[in-house]
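Engineer: give me coordinates for this.
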Amino acid sequence: MIIKKRTKPIKLYKFEALFRRLDLEHPKRQIASETYAKSIAGYRGERSLDFPLSFLPEQKYHILHDLRLNDGTHFFQIDCLLLSSNFMIIIEVKNITGTLIFDSIFNQLIRINDNKDETAFSSPVVQVNRQVEQLQKWLKLQKFPSIPIEPLVIIGNDKTVIKSTEKEKSQNLSQFVLPYYVLPEKIKELEDRHTTHLLTDECHCTLSNQLLLKDTPLEFNILQRFYISESDLIKGIQCTNCKLFSMHRTYGTWVCNRCMATSKNAHLQGLRDYYLLINNTISNRQMNDFLHINSPHITKHLLNSLRFKTIGTNKGRKYVLNFDFE
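Structural biologist: This next block holds a predicted model:
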């Protein structure tokens, strides 16, 4: 049973909004693009779990994707958590192409790409083992009974080659690191190992609900992250056809000055961009400035028609933006 489903991370929407409104020649665009590429690869890697997890008995496992919990000292993030009445599984997903060499001496992951270039990453084995310790600490803090927690590192790309620096340790490594398509068989192996029923059905459900309740998504300000000023953003309403920021309002319709395409609701994307990049509240004046609308009357009409919650009164009134990104 999926208790928390996987959704597209809000940070990916923020990157997409940034790229819409950042000049192609902006000095921070390249580094933002590289970070986005890593984030989208990670998301695709996590999605590789969907098929193997679909083989699990629905009532036997509670599945929670993308959890962020606090162990009392630090926050920690789990890509996927499987909870049964007998044990738990923490899954850390890596979607890295090329040849991966797990170096157990220096606790590094070394990637060799097609050009034979080597890149070092922190060890996901160390990472997932730390998550086990933190989850155990969290369970104790929440006064839940102790339950075995198994760590797994799943490689989300079936073309990735997995190796170890020490042949004698490869067998041990294979107990923790495996390609995504053998996950059902690995879970069956763990089931055979953990046969003691430790959680009642009630405790099983209570624990799942508490995990969901304590999940704390990371707040991510993308402009601050890349030291980009709000003044660097391209303002206006983007044409739904030619993608230029060249639409103006004529008789209740947005019309592109360049290609003459029309739209009734092109301003919605602009408000979403404002929400993703700047703030979750907006005033009449701020909307006028960000979307280049010359009429405060039109802006007020558009905001009121969307029935957003308001805070403040008169000139201090702001609208609380609310969008569904699933």
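
Engineer: could you use CA atoms for every contact and neighbour count after this?
Structural biologist: Noted.

Engineer: where's the residue lying closest to Tyr275 once chain neighbours are set aside relative to Arg272, distance?
Structural biologist: Spatial nearest neighbour of Tyr275, excluding adjacent residues (C-alpha to C-alpha, 6 or more residues apart in numbering): Leu321 at 6.6 Å. For Leu321, the distance to Arg272 (C-alpha to C-alpha, to the nearest Å) stands at 8 Å.

Engineer: what does Asp158 give?
Structural biologist: Applying C-alpha to C-alpha to Asp158 and Arg272 gives a distance of 36 Å.

Engineer: would you agree Leu67 falls within a strand?
Structural biologist: Yes - assignment of Leu67 by DSSP: H, G, I helix; E, B strand; the rest coil places it within a strand.

Engineer: still on that earlier bit, looking at Asp158 and Arg272, which is more packed in?
Structural biologist: Per other C-alpha atoms under 10 Å, whichever of Asp158 and Arg272 has more neighbours is Arg272, with 21 against 12.

Engineer: before we go on, could you also do this sequence so I can check it against the first one:
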Amino acid sequence: MKIALHYQKGDTMIIRKRTKPLILQKYEALQARLPPNSPQYQAIKQQVELRTRGHQGELTVDHHFNILAPKFTIIQDACLTSNGQTFQIDNLIISPHSIYIIEVKNFRAPITFDTDLNQFTTDDGRKISGYKHPIAQVKAQQLKLQNWLYEHNQPNIPIYYFIAVSEPSTLINVIGDHEKISSIVQHGEHIPWKILDYEQKQKNHPTYQHQKIGHFILKHCRDFDKDILEEWGIVPEQLVPGVRCRKCNRVGMEKVKWSWICPRCGLADRQAANHSIDEYLMLVKPWLRNKEILNFLNISSRYAVSRLLKNHPNLHYSEKRRRWEKKVNGFNKRYTLRSD
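Structural biologist: Now for the predicted structure:
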């Protein structure tokens, strides 16, 4: 069946584009500031590697979905709350007939779906490892999204799901019902065509205002967040103090005139201190006092710290609480550390 796509310049409908996840930003900052001999260091390093690989896989699959953007409404990295529980969805593609959930998996080793035992495993040649079953995961997302739409008086639009394997070189094996798995699991490049095939079959079904539904969902989306210091039993005093270099991750940049210089790689960065203040707000708590940031940045001059805080673009001083706080409109809801 041949399906024609018509593109119009400026007609893209990706209403929430993927950025580096807040949790990944936190783990990267934590790894850089945690002494290598800390008991949690290797586990934190592994979290950075796993989450980086997952993010890279999502970006790879996003590229394939660009073909759908002119006609559908796409939300990347949706995070919603239903019945007091937060749930994440890698991709929501909303069409005039349906909502499609696409969960992305990035595995280099061959993967195996066993429909007889409901198992999902990988085999890297040295050992076979079991993981949470992706189909059970995406089915739970489907149910949570259905409940969320019901709670918010949204249309009872059909919801389908797929699992996109990001690496085209990853071998997908099946033990048991091949047809069941192949109807859900595909390499990322094939998912858009499965969606278009579904749409063709539903062309006589009821239609919905996909832009309106998409923007309603977008209004309620938040970045997934959690306190990773508390989760790993790490106290702020364990973190290495100093201004961190964003190029080589060395903590301990030196102030030279109007800039900060990294003694390891030579990077000159005028915004390095502001970036490290942002890390404190992200890792420790969303407010601070002069003494706390003086210790965190390892700066001896109270005047220098006071000037940094006064000039920080996203902070204001609360006379009532006698502390520095994030401006209400100073931070985008999608918290990404500045790269300028």
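
Engineer: give me the TM-score for these two chains.
Structural biologist: The TM-score (TM-score structural alignment, normalised by the length of structure 1) is 0.88; 320 aligned residues with a C-alpha RMSD of 2.6 Å.

Engineer: just tell me what Ile63 of structure 1 corresponds to in structure 2.
Structural biologist: In structure 2, the residue equivalent to Ile63 of structure 1 is Ile74, according to TM-score structural alignment.

Engineer: so the residue nearest to Tyr275 of structure 1 makes contact with Leu276?
Structural biologist: No - the pair Leu321 of structure 1 and Leu276 does not pass the contact test of C-alpha atoms under 8 Å, sitting 10.0 Å apart.

Engineer: who has more neighbours out of the two?
Structural biologist: Neighbours were counted for Leu321 of structure 1 and for Leu276 using other C-alpha under 10 Å; Leu276 has more, 24 against 19.

Engineer: give me the nearest residue to the more buried one, chain neighbours excluded.
Structural biologist: Nearest one to Leu276 of structure 1, counting by C-alpha to C-alpha, 6+ apart, is Lys14 at 5.2 Å.

Engineer: residues contacting the one you found?
Structural biologist: Counting by C-alpha atoms under 8 Å, 6 or more residues apart in numbering, Lys14 of structure 1 makes contact with 222, 273, 276-277.

Engineer: can you list those residues in TSV and add secondary structure?
Structural biologist: Shown next, in TSV, are the contacts of Lys14 of structure 1 (three-state DSSP):
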residue	secondary structure
Ile222	helix
Asp273	helix
Leu276	helix
Leu277	helix
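
Engineer: who's in contact with the residue mapped onto Arg317 of structure 1 from structure 2?
Structural biologist: Here Arg317 of structure 1 is matched to Arg323 in structure 2, going by TM-score structural alignment. Contact analysis of Arg323 of structure 2 by C-alpha under 8 Å, 6+ apart lists 287-290, 317.

Engineer: hmm, try it at 10 Å
Structural biologist: For Arg323 of structure 2, the contact set (C-alpha atoms under 10 Å, 6 or more residues apart in numbering) comprises 287-290, 315-317.

Engineer: isn't Leu233 of structure 1 up against Asp23?
Structural biologist: Yes - look at Leu233 of structure 1 against Asp23 with C-alpha atoms under 10 Å: they come within range, at 7.6 Å.

Engineer: of those two, who's got more company?
Structural biologist: A direct count of neighbours by other C-alpha under 10 Å for Leu233 of structure 1 and Asp23 places Leu233 higher, at 18 against 14.

Engineer: what residue in structure 2 is paired with that one?
Structural biologist: Matched by TM-score structural alignment, Leu233 of structure 1 corresponds to Leu239 in structure 2.

Engineer: the stretch 51-200 of structure 2: strands as residue ranges?
Structural biologist: 73-82, 85-94, 99-105, 111-114, 119-123, 128-131, 159-165, 172-175, 185-187 (DSSP state E, counting those that start in this stretch).

Engineer: right, I mislabeled it, should have said the stretch 151-300 of structure 1
Structural biologist: Under DSSP E, counting those that start in this stretch, the stretch 151-300 of structure 1 gives strands at 161-164, 177-179, 247-250, 253-256, 262-263, 281-282.

Engineer: nearest to Ile293 of structure 1 among those strands would be which one?
Structural biologist: strand 247-250 (7.7 Å; C-alpha to C-alpha).

Engineer: contacts only, for the aligned residue in structure 2 for Gln171 of structure 1.
Structural biologist: Residue correspondence to structure 2 (TM-score structural alignment): Gln171 of structure 1 is matched to Glu179. Glu179 of structure 2 makes contacts with Val185, as judged by C-alpha under 10 Å, 6+ apart.

Engineer: do that again at 6 Å, thanks
Structural biologist: Applying C-alpha atoms under 6 Å, 6 or more residues apart in numbering, we find Glu179 of structure 2 in contact with no residue.

Engineer: one step back: which of the contacts of Arg323 of structure 2 lies closest to Thr52 of structure 2?
Structural biologist: For the contacts of Arg323 of structure 2, the nearest to Thr52 of structure 2 is Trp287 (27.8 Å; C-alpha to C-alpha).

Engineer: excluding chain neighbours, what is closest to that closest one?
Structural biologist: Per C-alpha to C-alpha, 6+ apart, closest to Trp287 of structure 2 is Glu325, 4.5 Å.

Engineer: what's the burial count for whatever residue of structure 2 lines up with Leu190 of structure 1?
Structural biologist: When structure 2 is aligned by TM-score structural alignment, the residue opposite Leu190 of structure 1 is Tyr198. Using other C-alpha under 10 Å, the number of residues around Tyr198 of structure 2 comes to 15.
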